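>>> Sequence below, structure please.
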Amino acid sequence: MAGQSLEDVYLLRPLNDALPTAEEKRRSRELEEFLRTSGLYEAVDEGILREEVLGLFNELVQTWVKGVCRKKNLSVEDARAHVYTFGSYRLGVHGPGTDMDTLVVGPRYVQRDTDFFGNEKHCLQYVLSQTPDVSDIQPVPDAFVPMIGIKYKGVQMDILYASLAMITLPEQLDLSNHAVLRGCDEATVRSLNGCRVTDTLLRLVPNQDVFRLALRAVKHWASLRGISSNVTGYLGGVNLAIMVAKICQLYPRAEASTVLLKFFILLKAWPWPRAIHLRVPEDHSLGLPVWDPRPGTRDSLALMPVITPAYPAMNSLYNVQRSTLEVMTAEFAAAADICTTFLHYRGGQSIDWSRLFTPVPFFTQHTFYIQAFPKAPAASSC
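A predicted model of the protein is given here:
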């Protein structure tokens, strides 16, 4: 890499910045119509309900924070918390019935272990259990990113909490400011970075509408092909968003249909384990662990690194194994072959998008299958 600029090292220069043709614009309209027909967009009423639920939840959170203040004999005058969304809802690519990822940010005297989780009356977990229209409360305090799952008026919410090293939060809090990470433990940094990564992604893509349509299409494809599960070593929402954003950067003026086709063609040829970056990684000397692929480090063993764009940079695809990488590269290659055919269409020929969005024939493509029967104690005995 000697003599190369950082833009070349991280592949940050556009490959093609040509304006889209009328045919490419038409194909994008057809792609959106195909996705709508496939039921990937929520109804207007569901969107309104989500906004209503967010408003109610914000009111509940403000009441909760003031209750914690009273419990600890602190002034409630300037007590406040902030509620943010992230993930697919914040990106604008959520579908009907999908979870709404939510982050609550509070002052330092409101702690995750003693005030967010718990069955004492001042704890948010308890407050939620006493709130009408809230059901299916699932606290997961020991998760990699601790959270409480709930349904609020039927809307599934995954709630994270971050306590900042501030006595009073300002009325306007910018999470993109790296100073918010100061003094935070690793679980809090991970919670904050859900929002920080999402917002950074939106700032780094040249055209958010193009990005959203292409990402919605890629998420649908990954789900149909059975490779949409970050937990089991496949693709998750964050890494798919970063990968699509990368194609948007390389083709900054392209239509969504072109971004989608180029996505598969480029990933078929991508020289893994070369990492995918959206920007030059930042190091703000806060002592937080960051992506470090130097020989001898754990990161140097990553098979398919897709790096988050917000500090501290991390590999969002750390779960990938050789077996799952082989499956994904085969799927990219098969999709790329179809997309290459589409690129050769001329004379106003329409693309049959259903050729690309075909469910994987899981129960006919293998010879042997394993069926598992997990057993666990009844909830009442836990």
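
>>> contacts, neighbours, all on C-alpha from now
OK.

>>> so where do the helices sit in the stretch 251-382 of the chain?
Under the criterion DSSP state H, counting those that start in this stretch, the stretch 251-382 of the chain contains helices at 256-269, 322-343.

>>> which one of those helices is the most hemmed in?
Mean neighbour count, computed with mean count of other CA atoms under 10 Å, is highest for helix 256-269 among the helices of the stretch 251-382 of the chain, reaching a mean of 22.

>>> now the helices of the stretch 251-382 of the chain as JSON lines including distance to residue 240?
JSON lines is the format used below for these (distance: least, CA to CA, whole Å):
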{"stretch": "helix 256-269", "distance to residue 240": "10"}
{"stretch": "helix 322-343", "distance to residue 240": "12"}
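
>>> residue ranges of the strands in the chain, please?
Using DSSP state E, the strands of the chain run over residues 82-86, 100-106, 134-140, 147-152, 155-163.

>>> Which of those strands sits closest to residue 170?
strand 82-86 (9.5 Å; CA to CA).

>>> wait, what's in contact with the residue nearest to residue 27 when sequence neighbours are not counted?
In this structure, residue 27 finds its nearest non-sequential neighbour in residue 257, 6.0 Å apart by CA to CA, 6 or more residues apart in numbering. Going by CA atoms under 8 Å, 6 or more residues apart in numbering, residue 257 touches 24-25, 27-28, 31, 214.

>>> So which of those is surrounded by the most neighbours?
residue 214 (29 neighbours; other CA atoms under 10 Å).

>>> For residue 23, see how far away the residue nearest the centre of the chain is.
Closest residue to the average C-alpha location of the chain: residue 238 at 3.3 Å, with CA atoms, centre = their mean. Distance of residue 238 to residue 23, given as CA to CA, to the nearest Å: 31 Å.

>>> Relative to residue 229, which of the helices of the stretch 251-382 of the chain is closest?
Closest to residue 229 of the helices of the stretch 251-382 of the chain, according to CA to CA: helix 322-343, at 10.5 Å.

>>> for comparison, sequence B:
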Amino acid sequence: MSPPAASAPAASAGQPPKQLGISPPFSTASPKSWDLESTAQLEQVLQACGCFETAEQKARRESVIADLEAMAQQWSKDLGRSRGIEEQAVQSVATLRTFGSYRLGVNTPDADIDCLLLCPRHCAREDFFNSFCRDYLATRDDVSEVFPVPEAYTPVMKFKMRDVPVDMLFCSLQHAQLPRPLDVQEDRHLRDLDAEGVRSLNGVRVAELILQLVPNQTTFRTALRAIKEWARRRGIYSNVLGCLGGVNWAILVAFVCQKYPNAAPSTLLHRLFRLYFKWSWPMPILITPTREEPAEGCTPHAVWNPKVDLRDRAHLMPIVTPAYPAMNSSYNVGEPQLRLLKEEIARGLELTEKIQEERSHWAELFEPSDFFYRFQHYVQVDVLADNPEDHRRWFGWIESRLRHLTLALERPPQLLAHPYANTIFQRVAAASGPPQLCTSFFIGLSFPCE
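Next up, the predicted model:
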């Protein structure tokens, strides 16, 4: 399991605090009493929005992670013995690391657990999607909806365990025995990994680094919870659809925390909207300097670099991951999505300024989007299937291509497409047989010349 989160390094007595990020802070001012009162009001609104787990829900997640790790360790041992691995090496078993919202400490009650299974080299990705899935995972009574996606950009196993959704990645490190302790930040673990393995491992590396690169993890978590809830309610929370997802928002919030290291969460939200309202995209967001090369003796990998890569240069809203090899986490953002994000950030800035002037309140910031009242014309894409497995497959296929449809709709210059990241699920009557499962995507259309 993931180790406890490490706090940012503290300054020694008489020494200035260590600078986090690539440039000095904009302000080191401490919060005033009004900022703390405003933060308390913000947290009350987040509680009302259902952003926090109960103690029982948290304990259930922890038990799921513990059982998954125990199962994976047994699989790793059994697989090693079946291949004639020496018993001493077999005892160096798999380990499970979490990342994403759970690792960052900002998961909602309905969020999935993102985790990575790290194994010694006798375990291969094919074994994970075959024997582990078939003989260990799918045979458990408390596991349901097992859905392996080995062909995905980052191969993933999706399932539920005791009704907790889990997205499980896999990475086989080139070690006969896993080091103890295993520090995933060491570049040597990238040796001889393919692109899928690097992306899988970097999910954990990025999450760990983000926590190390923020000056105060408590304020970071409160601000990140707030911005994620705001983005969900405003219909702009989806990396797949070309808006921004969890890691994008985490890096954006971490950057603002670095610039205002002592600010209260309520202040950070206002500064975030103000900073990104004025930001000159495509100037990238970086929370640590990027490295062109790994540590000496380690395998080099392609690094995001718009100076030498034409594809990188075409990115509209670069939000760069802190771990080597640095990648643009927001490469999916297109012109329609960037325009939408700018509009919502402008609204957020207006409302947070009113809140600071005591002319508004936090609940107004989190009001749901008026998407279905803003336009006269909409494109609706329905994903219909007779059973959950077919529905999941078609949903994933359509979702991954919808941002291309959004871009194509704007090819006539007189039309603007407005994506909406929230979907609507329902059961619809079929011509014959039981009702079908239906998920609907929506794109608003406007004609500025009218």
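
>>> Any idea what the TM-score comes out to?
Here the TM-score for the pair of chains, by TM-score structural alignment, normalised by the length of structure 1, is 0.92; 365 aligned residues with a CA RMSD of 1.9 Å.

>>> quick one on the thing from earlier: CSV please, covering the strands of structure 1 and showing mean neighbour count and distance to residue 209 of structure 1.
Listed next are the strands of structure 1 as CSV, based on neighbours: other CA atoms under 10 Å; distance: least, CA to CA, whole Å:
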stretch, mean neighbour count, distance to residue 209 of structure 1
strand 82-86, 19, 17
strand 100-106, 23, 20
strand 134-140, 16, 33
strand 147-152, 21, 29
strand 155-163, 23, 25
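
>>> what's the closest of those to residue 117 of structure 1?
strand 134-140 (7.2 Å).

>>> what residues does that closest one touch?
Residues outside strand 134-140 of structure 1 that contact it (CA under 8 Å, 6+ apart) are 117, 125, 128-129, 146-153.

>>> what two of the residues you listed have the greatest distance between them?
Maximum pairwise distance in these, criterion CA to CA, is 22.6 Å, between 146 and 153.

>>> The two - which one has more neighbours?
The neighbour comparison of residue 146 of structure 1 against residue 153 (other CA under 10 Å) goes to residue 146, with 21 against 14.

>>> wouldn't the more buried one be in contact with residue 160 here?
Yes: at 6.4 Å, residue 146 of structure 1 counts as touching residue 160 under the criterion of CA atoms under 8 Å.

>>> okay, and the common contacts of these two?
residue 191.

>>> Map residue 153 of structure 1 onto structure 2.
Using TM-score structural alignment, the partner of residue 153 of structure 1 in structure 2 is residue 162.

>>> And residue 203 of structure 1, by the same measure?
Here residue 203 of structure 1 is matched to residue 212 in structure 2, going by TM-score structural alignment.

>>> With residue 262 of structure 1 instead?
The alignment partner of residue 262 of structure 1 in structure 2, by TM-score structural alignment, is residue 271.

>>> Roughly how far does that match sit from residue 44 of structure 2?
20 Å.

>>> Give the closest residue to the aligned partner of residue 75 of structure 1 in structure 2 in space, chain neighbours not counted.
Under the alignment (TM-score structural alignment), residue 75 of structure 1 maps onto residue 86 of structure 2. Closest residue in space to residue 86 of structure 2, ignoring its immediate chain neighbours: residue 80 at 8.0 Å, by CA to CA, 6+ apart.

>>> Same question for residue 301 of structure 1.
Spatially, and ignoring its direct neighbours in sequence, residue 301 of structure 1 is nearest to residue 293 (7.8 Å; CA to CA, 6+ apart).

>>> can you check residue 385 of structure 2 too?
residue 391 (5.0 Å).

>>> ok, and what's touching the helix or strand hosting the one you found?
If you go by DSSP states H and E, residue 391 of structure 2 is part of helix 388-409. Residues outside helix 388-409 of structure 2 that contact it (CA under 8 Å, 6+ apart) are 145, 147, 240-242, 332, 334-336, 383-385, 415-419, 437-439, 443.

>>> quick revisit: need the contacts of strand 134-140 of structure 1 in TSV (columns: distance to residue 363 of structure 1).
Formatted as TSV, the contacts of strand 134-140 of structure 1 follow (distance: CA to CA, whole Å):
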residue	distance to residue 363 of structure 1
117	42
125	41
128	42
129	41
146	35
147	34
148	35
149	32
150	33
151	33
152	36
153	37
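
>>> Give the buried residues for the longest helix along structure 1.
Looking across structure 1 with DSSP state H, the single longest helix is helix 44-71. Buried residues in helix 44-71 of structure 1, counted by 16 or more other CA atoms under 10 Å: 50, 53-54, 57-58, 61-69.

>>> Using the aligned residues only, give the average distance of it to structure 2.
The superposed helix 44-71 of structure 1 is, by mean CA distance after the TM-score superposition for structure 1, a mean 0.8 Å from where its aligned residues fall in structure 2.

>>> And that helix, what does it pack against?
Contacts defined by 3 or more CA pairs under 8 Å, 6 or more residues apart in numbering; DSSP states H and E place helix 44-71 of structure 1 against helix 124-129.

>>> now for the helix it packs on, which elements pack on it?
helix 44-71, strand 134-140.

>>> so can I have a markdown table of these showing distance to residue 299 of structure 1?
Shown next, in a markdown table, are those (distance: least, CA to CA, whole Å):
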| stretch | distance to residue 299 of structure 1 |
| --- | --- |
| helix 44-71 | 38 |
| strand 134-140 | 27 |
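
>>> Which one of the ones you listed lies nearest to residue 246 of structure 1?
helix 44-71 (28.4 Å).
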